[in-house]
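Student: need a structure here:
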Amino acid sequence: MRMKNQGTGRAGLLLGAAGLLAACTVGPRYQPDRMAIPARFAEDGHAATPAEIARTTAEMKDWWHRFGDAELDRLVDRAIAGNYDLRIAGQRILAERALRDAQASAWYPQIDAGTVAGDSRYSINIDNWPIRPGNPANRPEASYLSYGVSASWQLDVFGRIRRSVEAQERAVEETVEDRRAVLMTMLSELAGDYMVLRDTQLRLQIAERNIRVAQDARDLAQRLYQQGVGTTLQVAQAQSELETQIAAREPLRTHIAQITHALDVLMGQMPGTSAAALEQPGPLPRVPDFPATVPSVVLANRPDIRRAERAYAEATARIGVAVAQLYPNFSIPLSFNPNASAMYQLFETGALSWQFFMMASLPLMHGGKLTAQVRAAQAAAEASRLAYRRTVLQAFREVEDAMAAWHDDVEHTEWLHRAALDSALASDRARRLYSAGLVGFLDVLTTERTALAAENAEAVARLERLQDAVALYTAIGAGWQGVPLTASALPVSLETQHALARAFQQ
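Tutor: Model prediction:
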């Protein structure tokens, strides 16, 4: 009965000690900054219903599918698999995780083994040279053999190691959010470039049509001149207009080639690889439905907001690391080093040599350095909190701006479409009237240039509407939810480089 009580008392003592150690973690505990956000966006036309929010949440995982373009979907898949910025960001996550593991290793005993063997010679030309123990002849030469183990264990009584590991874990989470931000930026850039490619190809088709119209106008001016109705001035004007239209076509071809090169680099391949696949003009992607959302979705999905929040958590943990420096430090050093001059003596009792201590150190006077480090950590944490709030404000501004642009695009594009139709009709009528001799050639040039400008303006407006749709999806933090972190591995296996790695964690 007494032995049972003793065992129960020992267990209770161990549990109590463990609880005491856990309770001794110094420094502030992290509390998320509760920033007040509006219930709805100012630029949103109506309050989103739960069904609309659920639809948007599902669409956020692969928002590029909403544009209904199979070629864009193919490019996105290839970019996710091959983009180098994304792969670099994945390696940074691995690096931060390794640093986290390095910090956590301080919790465990640090053990090293070693051995030494060799010969040494001492000078005998010194007066009163003492007789060395174990060598009564005082020979100057001696053999030395030794082996041993040294160990140290840092007792994390006040949580310095725990706070360091916590801070490094938050740093890992920051790199995860960094990779998500890289992914979103890449998707936005890829989709934007693809929209520009299709728009430029459309404008190139417009330019080709305008060249044919200018050729017809030149031929008409020459025919009327030959019939004695026209003048050489009209022929020269028509020829100049044709050459101007031909010249305007070449920059568009250059731009198409450059955009194709940019898309190849985003996909992690040599520029020009996709030229054959993308050189064929395709229709502009369709504009998706407006994504209904609420402000809380932005807080939950924007990687920059999530990263800023993790940075604040890391900075808070760093305060605990600085505060722990003010408290006593406990450690247990241990060494075991037998030594002798002959191999058969090395394992005898007389050759044994060992040390075992319980060490404690208390900071007494450092000229205010330790308290200054605490103040610096506190200021850094407050700066991180303020940076989080600034990031939230900037994110909401981007969402509001993207919503405003999306809504304004609809009416803007519709008016430009009407203007393009009316300008084309006016140009056709001007050519008919000119062929009948009812208007001058200057009227033909004016209406043709107006029609060209209106058609190009409509194409640019349609591009802007597509780009604003991409910007809104990016602003609300869409795109990373359906893409898992890539499984990266070191190019060199540690197990093949270190024989003991198969038995111990180094």
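Student: contacts and neighbour counts: CA atoms only from here.
Tutor: Will do.
Student: let me know the secondary structure of Ser143.
Tutor: strand (DSSP: H, G, I helix; E, B strand; the rest coil).
Student: so which residues of this protein form strands?
Tutor: 110-121, 141-155, 329-336, 339-340, 354-356, 359-361 (DSSP state E).
Student: got a markdown table for these, with distance to Tyr84 and mean neighbour count too?
Tutor: Output for the strands of the chain, formatted as a markdown table (distance: least, Cα to Cα, whole Å; neighbours: other Cα atoms under 10 Å):
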| stretch | distance to Tyr84 | mean neighbour count |
| --- | --- | --- |
| strand 110-121 | 38 | 11 |
| strand 141-155 | 41 | 16 |
| strand 329-336 | 45 | 17 |
| strand 339-340 | 56 | 22 |
| strand 354-356 | 52 | 11 |
| strand 359-361 | 49 | 11 |
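Student: could I get these as CSV with distance to Ile256?
Tutor: Formatted as CSV, the strands of the chain follow (distance: least, Cα to Cα, whole Å):
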stretch, distance to Ile256
strand 110-121, 61
strand 141-155, 63
strand 329-336, 66
strand 339-340, 78
strand 354-356, 75
strand 359-361, 69
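Student: here is the second sequence; please produce its structure so I can put it next to the first one:
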Amino acid sequence: MSRLRILAVALAAAGLSACTTLAPDYQRPAAPVAAAWPAAGAAADTVAADSAWRELYVDERLQALIERALEHNRDLRVAALNIEAARAQYGIQRADQLPSLALGATQNAQRVPGDLNSSGESMVSRQYAVTLGITSWELDFFGRVRSLRDAALEQYLASEQAHRSARISLVAEVAAAWLQLAAEGDTHALAAHTVETRESALRLIRASHDAGVAGALELRQSEGELARARADLAASAARLARARNALEVLAGGPLAAQWLPQHLHGDAARLAELPAGLPAEVLASRPDVSAAEHRLRAANANIGAARAAFFPRITLTASSGSASAGLSGLFEGGSRAWSFVPQLTLPIFEAGRLAASLDLAEVRRDIAVAEYEKAVQQAFREVADALAERDSAVATVAARSAVAEAAAASLKLAEARYEAGVDGFLVLLDAQRTHYTAEQELIAARLAEASSRVTAYKVLGGGWQ
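Tutor: Prediction:
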């Protein structure tokens, strides 16, 4: 049989083996969630798309920082390498569908002792061969190899979604850490300004005390407020350093000064409108849900491989080449040699191993279904919570702004009444504390509102499109 005939037989068998698979028909499980978002979040906002995070995070410093993190973050690098590993595994499984041609050159030398030879003398025989052939190629009539290939493909696609999820999470984490750093900077500036105010007030109280106008109680209270303000300043400095350290870890290295935020402002994140009542479409864009479905498809394909194991397995080994007893006559006329070895293996008794393998594949499919449904439910809950928090955060900022404005106005009145001698120092002190607390709460509310936008970006799988 010539090499062309062997190749023709192999290709014909490949065409027949690619026609079937015993995997169950895949049907996406129904999403076990409500048909629409809760009313509380129906009018909330979100972003355009994963690839358009620049449209959400409009600050150029934050954009530069995110780009650096996407390039240097170690966790994201691990996720990318996992994709490469899954791609390689898929390539291995896909290659099993086609015959592997190999060129081999062999020499077989054998010495026979004299007492085993009819001539009574020892002799050495040699045989040389050069062959091109196929080794143990399985004809996939029942789709076992094809099912394994499909499973590897779905695992590869799931790893891609895992990488996309890691990328979205990293973008959100960098943005959240950047906003946290901005908020800590504002808190630190507020604490520093408070220390300056308390120092100025203490100087005035001490001067009044020396002049016999202010009492010792007022002096001690002013000293206590200054010490408390200095303690707050030291604590805010530590939080500011920790926030910067966390951001550097996410960015993968030290931060340049031009990337750092100056203040926490409301337009650090800009959002587009989210259509209400479309949970299925929104959840489908989440990479974790998509990855769970790919794993479900892989488990479904593995059932086909387990079913095919009950049927005969046919493998081909074939080669064609030249063989000779002498190296010089290897390619001379009459030295052509070939072999064709088909093999059929039919499982008869496996002590329940094949049935158990099929049961295991079906159970793993059922587990994958449950994990997919759990991923959908978790995604729905996270989105609903994020939308509710978004509405609450906007209302909280408005309320805290009003409180801060009222506290500032009260402080001015208290200062004027104290200077006019209408009220005592305790009234002024209470107004200062109220104003300081109101400003701190306003910064926290602004951070929560900006962070809710980041959370919406993350839980919607990069956004709505």
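Student: mind checking which of the strands of the first structure is nearest Thr260 of the first structure?
Tutor: strand 110-121 (55.2 Å; Cα to Cα).
Student: that closest one vs the second structure, average offset?
Tutor: Comparing strand 110-121 of the first structure with its match in the second structure after superposition yields a mean distance of 4.3 Å (mean Cα distance after the TM-score superposition for the first structure).
Student: by contact count, what packs against that strand?
Tutor: Contact analysis of strand 110-121 of the first structure by 3 or more Cα pairs under 8 Å, 6 or more residues apart in numbering; DSSP states H and E lists strand 141-155 as its packing neighbours.
Student: next, the angle from the strand it packs on to strand 110-121.
Tutor: Here strand 141-155 of the first structure points in a direction 160 degrees away from that of strand 110-121 (axes from the mean of the first three to the mean of the last three Cα atoms, to 10 degrees).
Student: please name every helix or strand in contact with strand 141-155 of the first structure.
Tutor: strand 110-121, strand 329-336, strand 339-340.
Student: residues contacting the first one, please?
Tutor: Here strand 110-121 of the first structure makes contact (Cα atoms under 8 Å, 6 or more residues apart in numbering) with 140-153.
Student: which one of the strands of the first structure lies closest to Glu495 of the first structure?
Tutor: strand 110-121 (18.9 Å).
Student: about what we covered before: out of the contacts of strand 110-121 of the first structure, the closest to Ile37 of the first structure would be?
Tutor: Among these, and counting by Cα to Cα, the member closest to Ile37 of the first structure is Trp153, at 48.1 Å.
Student: quick check: chain neighbours aside, which residue is closest to the closest one?
Tutor: Pro109 (4.4 Å; Cα to Cα, 6 or more residues apart in numbering).
Student: list the contacts for that neighbour?
Tutor: In this structure, Pro109 of the first structure makes contact with 151-154, judged by Cα under 8 Å, 6+ apart.
Student: tell me where the second structure has helices.
Tutor: Assigned by DSSP state H, the helices in the second structure fall at 3-17, 53-56, 60-72, 74-95, 144-210, 216-251, 279-284, 287-308, 353-419, 425-459.
Student: return the most buried member of those helices.
Tutor: Of all those, helix 287-308 has the most neighbours on average by mean count of other Cα atoms under 10 Å, namely a mean of 26.
Student: tell me the centre residue of the second structure?
Tutor: The C-alpha lying nearest the average C-alpha coordinate of the second structure belongs to Ala166 (Cα atoms, centre = their mean; 2.1 Å).
Student: that one pairs with which position in the first structure?
Tutor: Aligned by TM-score structural alignment, Ala166 of the second structure pairs with Val182 of the first structure.
Student: now for its match: which residues touch it?
Tutor: Val182 of the first structure neighbours (Cα under 8 Å, 6+ apart): 85-86, 89.
Student: try it again at 7 Å.
Tutor: Contact analysis of Val182 of the first structure by Cα atoms under 7 Å, 6 or more residues apart in numbering lists Leu86.
Student: cool, Asp401 of the first structure as well?
Tutor: Per Cα under 7 Å, 6+ apart, neighbours of Asp401 of the first structure: none.
Student: roughly how far does it sit from Ala300 of the first structure?
Tutor: 19 Å (Cα to Cα, to the nearest Å).
Student: go on, Asn138 of the first structure?
Tutor: Distance from Asn138 of the first structure to Ala300 of the first structure, by Cα to Cα: 79 Å.
Student: go on, Ile53 of the first structure?
Tutor: As defined by Cα to Cα, Ile53 of the first structure lies at a distance of 13 Å from Ala300 of the first structure.
Student: thinking again about what came up before, hmm, which two among the contacts of Pro109 of the first structure are most spread apart?
Tutor: Ala151 and Gln154 (10.2 Å).
Student: mean distance of stretch 431-445 of the second structure to its aligned residues in the first structure, please.
Tutor: Average distance between stretch 431-445 of the second structure and its aligned residues in the first structure, after superposition and using mean Cα distance after the TM-score superposition for the first structure, equals 1.1 Å.
Student: quick one: that stretch to chain centroid distance?
Tutor: Here stretch 431-445 of the second structure is found 38 Å from its chain centre; the criterion is Cα atoms, centre = their mean, to the nearest Å.
Student: and stretch 16-25 of the second structure, by the same measure?
Tutor: That offset, for stretch 16-25 of the second structure, works out to 33 Å (Cα atoms, centre = their mean).
Student: try stretch 157-175 of the second structure
Tutor: 3 Å.
Student: one more: stretch 306-313 of the second structure?
Tutor: 36 Å.
Student: what about it, start to end distance?
Tutor: First-to-last residue span, stretch 306-313 of the second structure, Cα to Cα: 13 Å.
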